[in-house]
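A.B. asks: quick one: sequence and predicted model below, then my questions.
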Amino acid sequence: MGAQWDLYVMAVLYVLAGVNHFVNPTFYLRIIPPVLKYKQLINSVSGGAEIVFGVLLLTPYRSTAAVAVIGLLIAVFPANVYHLMQKGAGMKVPIWGLWLRLPLQGLLIWWAWQYV
């Protein structure tokens, strides 16, 4: 895979995460803050975006896709905060995992930034 093996890993992770929005929508629907309407639409759009951006990371549009990934990560951050505030939103997620997810978002942004 060459020196940019991590790019392939990142692309596959986003595609798989996007597919999971459609395979396991309940998880995502439960962590969308209630102030937001059209939860099904939000889930479908964010999942579809992850798939598209993941694929685009492997094309000449890599830089644009990386910026889009960063925007998506920022846009979904409130769901991560809500998930923590709701102590897992009824899911069996350890509280330390919910706390870890917040700085992980920053790490994912940094990772995508490497391809801008």
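C.D. replies: Happy to help now that I have it. Keep in mind it's a predicted model, so treat the numbers as computed, not measured.

A.B. asks: hey, let's count contacts and neighbours off CA atoms from now on
C.D. replies: OK.

A.B. asks: determine how far the helix or strand harbouring residue 20 lies from the middle of the whole chain.
C.D. replies: In this structure, residue 20 sits in helix 5-23 according to DSSP states H and E. Chain-centre distance of helix 5-23: 9 Å, with CA atoms, centre = their mean, to the nearest Å.

A.B. asks: now the residue nearest in space to the middle of the chain: which helix or strand?
C.D. replies: For the chain, residue 73 is the residue whose C-alpha lies nearest the centre (CA atoms, centre = their mean; 5.6 Å). Using DSSP H and E, residue 73 maps to helix 62-85.

A.B. asks: dropping in the other structure now:
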Amino acid sequence: MLVIKSVKPVKLFLRVVLSLFLIAAGTLHWLTPNPFVKIVPSFLPYPLALVYISGVFEILGGIGLLLPSVSIAAAWGTIALFVAVFPANINMAVNRISLEGIPDSDFLRWGRLPLQAVLIAWAWWYTCEDS
């Protein structure tokens, strides 16, 4: 029982961390959209609009994770968002797209792909009611 009781504060702390990450990333989509536009796959229309839309949903997901009345829905929405932006990460890796301020490294580009699975699992943790 001691382990179960100690998980709640960690889960709450990590919820706040994920929320802040989402809000910061979403804000960056609005303040500096060009790097995000650069990695949108060419088969998708209106890349700038997609960047702005994904930024809005990141911000909403981050806020929603902190609101008990909508946190489960926000977690599912965040999972959907992580899945939706995965093609941009694939595009970045496959086409070796470099972004200013990020080291030009295939390791880092390909490393983003499994990171998406970690982010999905992290958000999924909040789809379950706390007991």
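C.D. replies: Sure thing, it's come through. Nothing here was measured: the structure is a model prediction, and the numbers come from that model.

A.B. asks: got a list of what the counterpart of residue 119 of the second structure in the first structure touches?
C.D. replies: Superposed on the first structure with TM-score structural alignment, residue 119 of the second structure falls opposite residue 108. Applying CA atoms under 8 Å, 6 or more residues apart in numbering to residue 108 of the first structure gives the contacts residue 73.

A.B. asks: tell me the secondary structure at residue 108 of the first structure.
C.D. replies: For residue 108 of the first structure, the assignment made with DSSP: H, G, I helix; E, B strand; the rest coil gives helix.

A.B. asks: now residue 104 of the second structure
C.D. replies: Secondary structure state of residue 104 of the second structure, per three-state DSSP, is coil.

A.B. asks: what sits closest to it if chain neighbours are left out?
C.D. replies: Spatial nearest neighbour of residue 104 of the second structure, chain neighbours left out: residue 98 (5.7 Å); criterion: CA to CA, 6 or more residues apart in numbering.

A.B. asks: now the one you found: how far from residue 15 of the second structure?
C.D. replies: Residue 98 of the second structure sits 30 Å away from residue 15 of the second structure, going by CA to CA, to the nearest Å.

A.B. asks: who's more crowded, the two?
C.D. replies: The neighbour comparison of residue 98 of the second structure against residue 15 (other CA atoms under 10 Å) goes to residue 15, with 21 against 17.

A.B. asks: look up the closest residue to the more buried one, ignoring the ones flanking it.
C.D. replies: Per CA to CA, 6+ apart, closest to residue 15 of the second structure is residue 65, 7.0 Å.

A.B. asks: list the contacts for the aligned partner of the one you found in the first structure?
C.D. replies: If you follow residue 65 of the second structure across to the first structure using TM-score structural alignment, you land on residue 57. By CA under 8 Å, 6+ apart, the contact list for residue 57 of the first structure reads 7, 11, 63, 65, 66.
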